[in-house]
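Asker: no sequence on this one, just coordinates:
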């Protein structure tokens, strides 16, 4: 929702100017007060009323006007900021204040119209009358069977839950994204002969987003009492209908299906009318929201998953050919690709199958369908497909809509979205609403979790600590985002279908532009796009993988520049110097192709609001001293960055700028962790240090690391000329904070006996990575009471390790063990297999005896009934493998 995002952004801009120690402009309090009041009023209106009256044309018109005036406020304020920093005489302060006054007046006019609209809609939905809803002969709708291809295992599991011996009334949720087959599964259960015979009474109620207690009760009663007409109950009050239902169900074994539930409130309205007869009655609830399922019951219920390739092809065949097989091998080959392209979503497969069933069966036509899956699904059976998907978007809270549209639009199709990037971008865009006591990153994580709970975003990969590392979005939902983003002018995404038609006039008002490389890259008209983009003077965000169309100084208001391919090069097309003229930027991520950029960083402090600076390819870069005055900085990432000591002024001790927002520092060379530095970065969570060609570590004050009480992830890498002296320095100077959750050490050359002193007692440590002689010596013996929360352990390149002695209780939470390049390790300790939480052991290029011990461990665990433990082994080709047969629990790969 563009209006909401713009309003939150304006509030953030005003707050940043007011809180900045050296703001680039001043704001007149007599203008700020009415502006903030208007923005607050509009935010309240959108948050409280958008879902109630979003179907009205008047609402959409007002929303569009709110967005446009709010964008105008941003343009006026941020243009003035740029002019002041660059020293331009384009407009005077008087013109700035006059422009702001005009926009505030326009907001006042819109505010009056909004108030009138609120008054006209007073009481809307407070008295929903379901008596006008056509219930119809519901029972007859579900007596037929639907295709259950891919649901066989789930059907069997559900049958067991429905007919099991547990006598108390059970609620069984079926959870999954729209179109994944929840209702189809429920319908097939409802019409199953076994289920019909098992239960005395069956009823179905479709809840959906708009529901009423009266409507739910009527629908259920008319299923159970099919001989009755709706008029029989028309004069009854809600409580009377509930009493009739309760009396009807008393003593009977019943099955009630409540389809498409969006909130727990629907259940709360009617739950008292479903008696627990202690005879095995069941209630099935289908929902897209995990939170609803968890509120209904403690049991996990059923979570629907996507179909695999074989299941997808079988379902497509069923819809195209009925009970027959595909008659043509040529079509079968293409058909399997079509089924695979539907990404396991039954809704897509059924829509495509319906189209193919009534179309010509030629290779040419099926190839056309394969190339145009998304557009065909969105056009064919339009009412059904778009309605199902749009419901998920329409039901989103207003604060989640910009985040969802952004996630689904600015990343390429089929992209695995790195969560850390996504969160940084959400924060930089400025449409996250601050929450007291929480960082913006934490707010963003909560938003993402909410979208995942709603089955709009899927977890793809978790990191070693268990946090979500990558997420994905289904193609159909991405198409929904693209359509909605275009409709609201929220993001302009250059696609195969629109890139040739977009011209300068359409681009010049766009606030966000995305251009991605992809499988259709060769079809792009790069010169045309480049020309069109140059007119985008109001653009705030540019996410682009083509150096030819990257922004010039014309994009003076740019906040976000992200180029994550090898697209941004120093040269004739675009100057790195131009990047550091983008003084309004909050997020800069680009590649410099191994060049030195230190001379350009001297103007870094002019980017007054910079939050994230990510530079790919830059070695030997020296940051300017002014970086310590950039209080908005949140994330700094370089391949190698030299960070100078902060300038100390004895007369100005009370005016030290603390970088309270700074959370990430990667990768800092020869970092001096003095008391002065620690005071300035108290909230750093992720720190990676690299020490090169140093003989004396004491001057770097690594003992002060323990004062970074918010530090969660630390990497220490050493490349010393005299390695033997490092251990003594490590023992004397390296002191880790207790807050650490992840620790990576490289060439620290500590002894295994030092582990208990330095690391083992860290109470929250979940991930430990020891690489390239981080620890030395031939024997490691662990002790009781340490590594209490460790989940992931990597030992790589600690080539002296021969004996490892431990007990299962020494690693009570270990889930993954990874060993690499341990050529003389005799065996993995036998007790490792007894760790109840252990899921995976990975050995890469380790000794043959260590591999044999891993094989014996997994075999013993299988004999003891533990089928969850998996071992993966990697060998070089020249190794002789004997008695290493691959099994489901013991996988061998040769490289």
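Answerer: Yep, it's here. Computed from a prediction, not measured in an experiment: that's the story for all the values here.
Asker: Please make it C-alpha for all contacts and neighbour counts, starting now.
Answerer: Will do.
Asker: Tell me where the stretch 701-850 of the chain has strands.
Answerer: Taking DSSP state E, counting those that start in this stretch as the test, the strands found in the stretch 701-850 of the chain are 713-719, 742-746, 750-751, 767-771, 775-776, 779-781, 792-796, 803-805, 816-820, 840-844.
Asker: er, the stretch 151-300 of the chain I mean
Answerer: Here the stretch 151-300 of the chain has its strands, by DSSP E, counting those that start in this stretch, at 170-175, 201-208, 254-261, 282-287.
Asker: Output the strands of the stretch 701-850 of the chain in JSON lines; the columns should cover distance to residue 875.
Answerer: Listed next are the strands of the stretch 701-850 of the chain as JSON lines, based on distance: least, CA to CA, whole Å:
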{"stretch": "strand 713-719", "distance to residue 875": "27"}
{"stretch": "strand 742-746", "distance to residue 875": "24"}
{"stretch": "strand 750-751", "distance to residue 875": "28"}
{"stretch": "strand 767-771", "distance to residue 875": "19"}
{"stretch": "strand 775-776", "distance to residue 875": "24"}
{"stretch": "strand 779-781", "distance to residue 875": "24"}
{"stretch": "strand 792-796", "distance to residue 875": "15"}
{"stretch": "strand 803-805", "distance to residue 875": "21"}
{"stretch": "strand 816-820", "distance to residue 875": "11"}
{"stretch": "strand 840-844", "distance to residue 875": "7"}
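Asker: one more structure, for comparison:
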């Protein structure tokens, strides 16, 4: 029957009979548009699709959309057991060793009924032993390739990969770089994509915005699983993971295209390997020696990622076109190992995050004229070299703003010195760190920081002297700024310097001490940029009510050591129309009563009260916080009562720290019938 005849027959049938129409696995919006006009008389229509945007296109209302989740653990085990036993009602008790292997198999299946049924049916024909099931786990990647009984899984899932647009295929295969079960942070992934050229500035969209769009599209197509890290006030997913079986397919396809090469335990090095684009050194690869550059063709390597222990021969002179060097959480990396980094002139992304034995960057880092991202959070770097001002293309400079802890062990008796592995310069850097004033936070930025005009994000920068503060005026492309060292002496210069930063959306600032005022100059013609969306202030505030009402776009506010005493300061926070997250941390409010008045905080979703040592009571008036979903109270040692919970009509969860758990019965009583819909957790 021809297409037109089929349409006419369908239209005739629906006019004469009331039908349930099921359209399975719609792969494009055009498929739906082709048949939609002929289904007007259908009684009910059910559509299945793998992509969220297609579901949104077909559905008239979001309430008609249902996202199918994977099977839960117990249901997955039931299905697996039925398939292994061929639906035999005679049950057997699996040996603990078999059950352990079964759980590993089910974890790889990730709740996918197709995978569970297929693998379970395959194992039904095999000996039911832990050894046999362990072999299945060890070779599942190969089995998906060669076993006709399991090839169905790959065939079905490959349809999802084949349906990706060309620009997403490379971005997806790039995920095979990361380890099994690893939580992949969005920012790390997007900045690596940018460095590799997968995401670029195009038609008024920045490379970062485009990368985030790719990330969301992969989520919508169910190619990646959303992580638990969710933005507090906009609900955006900040991390992801790969489904185990999809990861196997991802690795297989990346290997097939010679895109990613992994050095892991048991891998065989061969001079016939051919060009390598992305080199990954796994956590279980323990080989020593200098065979790596001698055997593999490293000339075409564009990225190197290390997940285990550092070896000095990992960086080769042949890697002259390296763009990404990701050493996050690498063990055993020392200052002198970075001397060769300055020769990687094409490097765009350098991460030393979590490398605890790094105290100072080499001056040669100034040779990396193409560098876009430098991430040294989680290191002990306390001062940046002057040569960093040469990095004219640098967009992201991420430093820790947390405190640098001073050790009481003399430098020459430190275990890492005694055990060896440090050269003379490493010892000197460690010695300088020991003598450093560790009460200060962040890393000192050098004079000339204003030359980095391409900076979008600058975190943990400690500014000393008015001259350095004034240079912030030149960084007009900043989207996010975190500074340390603001005091009563330089706060006016600081606020004046950032007043014209029209792109700035996130600001974090720390004072030198509790007595330094962060806002003493505000309110008289000078205020924070009104387009700020996130503001974190760590230090004393004295004029909040004079400038806070001007921040009409503010969505997130974190106050720490602010020493607010007057209730009118809290009232001023309550009138912010878009404030969704409010975190009042230690000494931010030093009064005894926290009173949220009628209609206060109309958009607030999250409220946290942490370490407010003087606080005795909290009261919510009628119509206060109509959208509040999460209330978190912890370490408020004088707090005796929280009243008015019944007015919080959107409340979904309450988290109580140890010192607040005695209030739980009273809080549940206030909620009345609504306590069935509110989760109360002890944290």
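Answerer: Thanks, I have the structure now. Here the structure is a predicted model, which is why all the values come from computation and not from measurement.
Asker: Once they're superposed, tell me the TM-score.
Answerer: Here the TM-score for the pair of chains, by TM-score structural alignment, normalised by the length of structure 2, is 0.82; 620 aligned residues with a CA RMSD of 3.2 Å.
Asker: picking that back up, so for residue 39 of structure 1, which of the strands of the stretch 151-300 of structure 1 sits nearest?
Answerer: strand 201-208 (32.5 Å; CA to CA).
Asker: Read off where that closest one ends up in structure 2.
Answerer: Counting by TM-score structural alignment, strand 201-208 of structure 1 falls onto no part of structure 2.
Asker: In terms of secondary structure, what does that strand contact?
Answerer: If contacts are counted by 3 or more CA pairs under 8 Å, 6 or more residues apart in numbering; DSSP states H and E, strand 201-208 of structure 1 sits against helix 138-141, helix 213-224, strand 254-261.
Asker: Please identify which of the ones you listed is closest to residue 77 of structure 1.
Answerer: Of all those, strand 254-261 comes closest under CA to CA, at 44.5 Å.
Asker: So which bits of that closest one are buried?
Answerer: For strand 254-261 of structure 1, the buried set under the neighbour-count rule, 16 or more other CA atoms under 10 Å, comprises 254-261.
Asker: and which of those residues is nearest to residue 731 of structure 1?
Answerer: Scanning the buried residues of strand 254-261 of structure 1 for proximity to residue 731 of structure 1, where the rule is CA to CA, the winner is residue 261, at 59.1 Å.
Asker: Map that closest one across to structure 2 for me.
Answerer: By TM-score structural alignment, residue 261 of structure 1 lines up with residue 26.
Asker: what do you get for residue 462 of structure 1?
Answerer: Using TM-score structural alignment, residue 462 of structure 1 pairs with residue 230 in structure 2.
Asker: residues in contact with its match?
Answerer: 236-239 (CA atoms under 8 Å, 6 or more residues apart in numbering).
Asker: where exactly do the helices run in the stretch 651-800 of structure 1?
Answerer: 675-680, 726-733, 755-758 (DSSP state H, counting those that start in this stretch).
Asker: Turn those into CSV, columns for distance to residue 844 of structure 1.
Answerer: Output for the helices of the stretch 651-800 of structure 1, formatted as CSV (distance: least, CA to CA, whole Å):
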stretch, distance to residue 844 of structure 1
helix 675-680, 39
helix 726-733, 27
helix 755-758, 23
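Asker: I'd like these as CSV, with distance to residue 2 of structure 1 and mean neighbour count appended.
Answerer: Converted to CSV, those look like this (distance: least, CA to CA, whole Å; neighbours: other CA atoms under 10 Å):
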stretch, distance to residue 2 of structure 1, mean neighbour count
helix 675-680, 36, 16
helix 726-733, 52, 17
helix 755-758, 51, 15
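Asker: about what we covered before: roughly how far apart are the residue nearest to the match of residue 261 of structure 1 when sequence neighbours are not counted and residue 160 of structure 2?
Answerer: Excluding the flanking residues, the one nearest residue 26 of structure 2 by CA to CA, 6 or more residues apart in numbering is residue 49, at 5.0 Å. For residue 49 of structure 2, the distance to residue 160 of structure 2 equals 11 Å [CA to CA, to the nearest Å].
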